[in-house]
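Asks: I'd like to go over a predicted model; first the sequence, then the structure.
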Amino acid sequence: MANLEELVFAAQQHRDETIASLEPPLPELPPPANLPRNLTNVPRLLLTPEEINITETSVDELLTALSTGRTSSVTVTQAFLRRAGLAQGLVNCVFELVPQEALARAKELDAFYEKNKTTVGPLHGLPISIKALVPWKGLRTTEGIVAALANTSPKDASILALIRSLGAVPFVRTTEPQGVMMLENIGPTHGSTTNPHNSDLTPGGSSGGEGALLAMLASPLGIGTDIGGSIRPPAANCGIYALKPSAFRLPLAGVHVYFSGCEMVPAAIGPMTPCRNGISIFMKSILDTRPWEADPSLLPIPWRELDETTFQPTINIGVMWDDGIVKPSVAMTRALREVVEKLEKNHRFRVTRWEPYKHEEAMKILEKLYSPDGGEAFIKAMKQSGEPIHELTDYRLVSGPGIQKLSIQEYWDWTMARNIFRSNYLQEWLKKAPHMDVILCPPHPGAAPPIGTTKYWGYTSIWNLLDYPAAIFPVTKVDPDLDREDPAYAPRSDIDAWVHTHFDSQKQAGAPVCLQVVGKRLEDEKVVQAMNEICDAAGLPFIDCLRP
């Protein structure tokens, strides 16, 4: 095997070559010293009016234009390839572009439409970005570790094959952090992906490359994975929409990591998008193919179309202001309060308070379940290339609180503890709030934190433990005048103190603030419908999070 430096150099050189191959060549970016703090507007200064119009069109409008012949897949794909190339130069979010294959596929789709005057499928001609973890036939594997770069994938992951069959055009693979077990996007393979709204802040992880790319409007729809929050903090930090579905609804077949086979906390794969209706379009398109007929791990549940008659006569929302472990920032609490105030004035909603149920117990269980081998598999993977372990990955997988190598008996015991907690949480819901449809809560203690500081997963990982679906939607931005922290605040614990040390409304000024809506297991459709109604009723986002 080549050494670490050789593997990283080859991967980065290949990435740069894929961007350099674009025709016509991309315009040169301004020098870093001349760039603004918020980079989301920079591509608009460098692209053509047609490219700007295409890349800032919603998913449903793009699909309509593609399905009626008003535009071609080649034109749309070319525009997104070019914007993605610029995004890489600004926020380091691209693992590689795949322009030759994408444009060849787009030409095939255009020819099919020209001949048949119909589409291949519901995603006909739509460019879609893919987290690099998802295997792509003939391209480098990643698995979040450098050693994996020495290999290529023998075939596409199921989700990639499915979207191709539906007419989508995969065109870019996005960055992920070391070990894919970090709510940031740092690793030797690419360095550090930064937040488009402020390069000092993290875009989140592990689907952080997706979050950053989508916030730059360099993809209309992306695919991420989530085992502890990997879809949701990137969406929240970057100001976009996303859904972590219940496990076993969308196919993960073919996706391989160094801990594959460990299902104590089930992973999920799901959509991320700057366009709210992209979520339901993606979910319905995939589930209408009945993927469970070819994948025995999946539940045979189609996407159930819901509308305003789903919740009658009201939508019952339980608001969880605080998880009882880490107190949210002033900005996060303000965003939640402003939304709640809007909903309380609307007769369509009944809003009550939901008290967190034993979240500390949940965190203790997760400490055991995320690394039941005490980090042995991860350390072994690092040693293959001599890759140094980042402190945030070490904290989560090797030396953090509660991490130990479990015996077989302990493995059984902690799995049973998980099952009992799931049952008790549902019983608490049914007992204390039997009519509650969804929970509205923070997705993270605050807005995007400074790079290298994200240690607390509790506002997202709790829902992975329970296997509850959860959606993210943008609300507002950090305002230094409104969101000053109390200097006299007395932290509850070491982790609370750590998180609060990194709240700074001046440094985080303009960063998106998003919220999370959560439902019971397998009620994914209700979560999406509730999110849609909340956003419409409250007039969200209050501030366009994707504009400077």
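Replies: Structure received. Numbers count the residues shown, from 1 in each chain.
Asks: from now on I want contacts and neighbour counts done on CA atoms only, so please keep to that.
Replies: Fine.
Asks: residues contacting residue 152?
Replies: By Cα atoms under 8 Å, 6 or more residues apart in numbering, residue 152 lies in contact with 137, 138, 139, 140, 141.
Asks: out of these, which are buried?
Replies: By neighbour count, with 16 or more other Cα atoms under 10 Å, the contacts of residue 152 hold 139, 140, 141 as buried.
Asks: does the last one really touch residue 155, like I thought?
Replies: So that's residue 141. No: checked against Cα atoms under 8 Å, the pair residue 141 and residue 155 is beyond contact range at 10.8 Å.
Asks: mind putting the contacts of residue 152 in CSV, distance to residue 444 included?
Replies: Converted to CSV, those look like this (distance: Cα to Cα, whole Å):
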residue, distance to residue 444
137, 35
138, 37
139, 34
140, 32
141, 30
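Asks: second structure for comparison follows:
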Amino acid sequence: MPEIWQDIAERKQRHRAERLPKKWLLRSEFSNGASSNNSVLDVPRKCGILTSKELHITEDLDATNLVAQLAAGKLKSVDVVTAFCKRAAIAQQLVNCLTEIFFEDAISRAKELDEQFRKTGKPVGLLHGLPISIKDSFKVKGYDASVGVAGFCFKPATINSALVDLLLEQGAVLYCKTNVPLTMMALDSHNNVFGRTLNPANRLLTAGGSSGGEGALVAMRGSPIGIGTDVGGSIRIPAMCNGLVGVKPSHGRVPYAGQEGGALAGTSKLGIESTAGPIARNVRDCEMLLRAVGEGNPWLLDPDVIPQSWDQQSPLTAQSPSQPVRVGIVRTDGHVTPLPPMQRLMCDVASALQAYNAVEVIEVDISSLGPRLLKVFNGVMSIDGANTWFDHLELTGEPLSPWLAGRLKRRPQKPLDEVRKLQAQKLDLQSEIQKIWKKNNLDIMVLPVAPHPTPKTDSWNTTNYTSALNLLDLPSGVLPVRKFHEADAQGELPDGPPLNGWDKINRGIWSDDRDVFIGSMMSVQVVAPKLMDRKLVESMAVLEKAFAPLKDGPGKASKL
């Protein structure tokens, strides 16, 4: 008789807890409470577990600095890896963000890299000695890739995912994997095996999904840079929720082979291809990671990857006042109207860009595409009818998690002719968006990540602002702009009925307690044409500078 999910979950959680060194466990006064604003971000500095050097390593140096100092021999990998292992252990106790923990293996590898550097004087790869955290769906030999499914637990991987092999070849040190939602199709990272990941800045708000564990860990500075995956917003949504930079590359840029996705082999080829990308504290760290991937010959590890290094990709050449970056401002998807604070944010962003001499701003309307994009995305994503996932869950009697309950149902698989029609509709939409790029001669577009601020747990509404870009296969990233201030809680909803059911739910978010949003980060999404990933990241670096004046609060140009 198969083991029931409760017993598996209890064993798995006990196994995970045993991998946290006792000397890194928090005292009760730190583990049981958050500050008055429900934040635990300051606990690592206050708890006394980290030394002053370890605080310096984890707080003062970004991933790019760490790589430079490791490659120059100014830092030892064992010191850097130990510092982030300790901070990850602290993060786990506060926000429940880890799944697999392999600190001992990581510290052992770090020592080997240090010894090799001592003997040769040369770093191993472009990521020499850098600790990197990865989403639970990546396979690492000897460890589970359970993705929070009870039936997948205690079945260690026998191979590495392609990207894992590349990161190791480039000298990275892998030390933990991070939590995901059940089925990885939810927007709040909860599953029955590992439980719920919390938002470290405000534990009343969602940490996002499906790379929510990764977002929470990086926000806690328990990782200098993490790797998530994205098929509908799963990198960008956690990046927004945790005030981070996240990049969803085009399909074909970063190796994805060897993932545990729960679906039958080949299913992704019928639908929308997921991609892997970085979540970090700034744009330059994301660029550093993507450059290292591109220089690691990823096409030799995954047949879907285009054989083109980072330097061979088209750069952003228009960075001078005489050739400004042409930015299209997209204010709504036409399906769900952004709430007042998101409208105010887009006004601030447009004003800041207009004042920045390296940018030219153009208003772009794609609202006629929004409803169609959502309909086709939902159709393509439901080709299997969720039957495979329900089969997995029923083996151990496992229920759906709260966000999925009522949303995910077992349905008949779509017939071949309907699949063909959906693919034709997808191609039509991709052709239409190409015409918009060409008509406006755009380098990038800027639009909301969502029509609402970071909401409470299990309250994320539509994904259309992110999932539409997966359907169109456009590289996109998230940039933090500024925090939600008291002034952002002002503003009323428009007169008249909601556009649809999704719009009604979105208005309901604004009818709730608005003060809960205060202090959360407000972000925008940046989009480039297909396969223009280098242009995307270099454009994000320009916008990162342009948005700097907004960090103190709402701009004077804010208006609804």
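Replies: Sure thing, it's come through. Please read these numbers as outputs of a predicted model, since none were measured by experiment.
Asks: tell me which of the buried ones among the contacts of residue 152 of the first structure fall in strands.
Replies: Judged by DSSP state E, these include no members of strands.
Asks: distance to residue 334 of the first structure for those - can I get that in CSV?
Replies: Below are those laid out as CSV (distance: Cα to Cα, whole Å):
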residue, distance to residue 334 of the first structure
139, 45
140, 44
141, 42
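Asks: picking up where we left off before, now for residue 141 and residue 155 of the first structure: what residues contact both?
Replies: Counting by Cα under 8 Å, 6+ apart, the residues touching both residue 141 of the first structure and residue 155 are residue 135.
Asks: how much does the one helix or strand residue 6 of the first structure maps to stray from the second structure?
Replies: Element membership for residue 6 of the first structure (DSSP states H and E) is helix 4-20. Helix 4-20 of the first structure differs from its equivalent in the second structure by a mean of 1.2 Å after superposition (mean Cα distance after the TM-score superposition for the first structure).
Asks: can you tell me how far the residue nearest in space to the middle of the first structure is from residue 318 of the first structure?
Replies: The centroid of the first structure falls nearest to residue 231 when counting by Cα atoms, centre = their mean (2.2 Å). Taking Cα to Cα, to the nearest Å as the measure, residue 231 of the first structure falls 23 Å from residue 318 of the first structure.
Asks: which helix is the longest one in the first structure?
Replies: Scanning the first structure for the longest helix, with DSSP state H as the assignment, gives helix 408-432.
Asks: that one - contacts with which helices or strands?
Replies: Judged by 3 or more Cα pairs under 8 Å, 6 or more residues apart in numbering; DSSP states H and E, helix 408-432 of the first structure is in contact with helix 359-369, helix 458-466.
Asks: tilt between the last one and helix 359-369?
Replies: Right, the one you point to is helix 458-466 of the first structure. Taking axes from the mean of the first three to the mean of the last three Cα atoms, to 10 degrees, one finds helix 458-466 of the first structure and helix 359-369 inclined to each other by 70 degrees.
Asks: quick one: map residue 324 of the first structure onto the second structure.
Replies: Aligned counterpart of residue 324 of the first structure in the second structure: residue 334 (TM-score structural alignment).
Asks: hmm, its match is touching residue 370, no?
Replies: Yes: using Cα under 8 Å, residue 334 of the second structure is in contact with residue 370, at 5.2 Å.
Asks: for the second structure, just list every one of the strands.
Replies: 98-101, 131-135, 173-178, 190-191, 195-196, 226-230, 245-248, 275-280, 325-329, 359-363, 444-448, 476-483, 521-527.
Asks: got JSON lines for the ones you listed, with distance to residue 507 of the second structure too?
Replies: Shown next, in JSON lines, are the strands of the second structure (distance: least, Cα to Cα, whole Å):
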{"stretch": "strand 98-101", "distance to residue 507 of the second structure": "34"}
{"stretch": "strand 131-135", "distance to residue 507 of the second structure": "32"}
{"stretch": "strand 173-178", "distance to residue 507 of the second structure": "32"}
{"stretch": "strand 190-191", "distance to residue 507 of the second structure": "25"}
{"stretch": "strand 195-196", "distance to residue 507 of the second structure": "26"}
{"stretch": "strand 226-230", "distance to residue 507 of the second structure": "26"}
{"stretch": "strand 245-248", "distance to residue 507 of the second structure": "27"}
{"stretch": "strand 275-280", "distance to residue 507 of the second structure": "30"}
{"stretch": "strand 325-329", "distance to residue 507 of the second structure": "23"}
{"stretch": "strand 359-363", "distance to residue 507 of the second structure": "25"}
{"stretch": "strand 444-448", "distance to residue 507 of the second structure": "16"}
{"stretch": "strand 476-483", "distance to residue 507 of the second structure": "21"}
{"stretch": "strand 521-527", "distance to residue 507 of the second structure": "18"}
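Asks: mean neighbour count, the ones you listed: which tops it?
Replies: Ranked by mean neighbour count under mean count of other Cα atoms under 10 Å, those are led by strand 245-248, which reaches a mean of 32.
Asks: what range does that one cover in the first structure?
Replies: The alignment of strand 245-248 of the second structure onto the first structure (TM-score structural alignment) spans residues 241-244.
Asks: I'd like the distance between the aligned residue in the second structure for residue 64 of the first structure and residue 52 of the second structure.
Replies: Correspondence of residue 64 of the first structure to the second structure, assessed by TM-score structural alignment: residue 68. Distance, residue 68 of the second structure to residue 52 of the second structure, by Cα to Cα: 21 Å.
Asks: the two: which is more packed in?
Replies: residue 68 (16 against 11; other Cα atoms under 10 Å).
Asks: separation between that one and residue 288 of the second structure?
Replies: 11 Å.
Asks: repeat for residue 22 of the second structure
Replies: Going from residue 22 of the second structure to residue 288 of the second structure by Cα to Cα gives 35 Å.
Asks: these two: which is more packed in?
Replies: Between residue 22 of the second structure and residue 288, counting by other Cα under 10 Å, residue 288 is the more crowded of the two (17 against 9).
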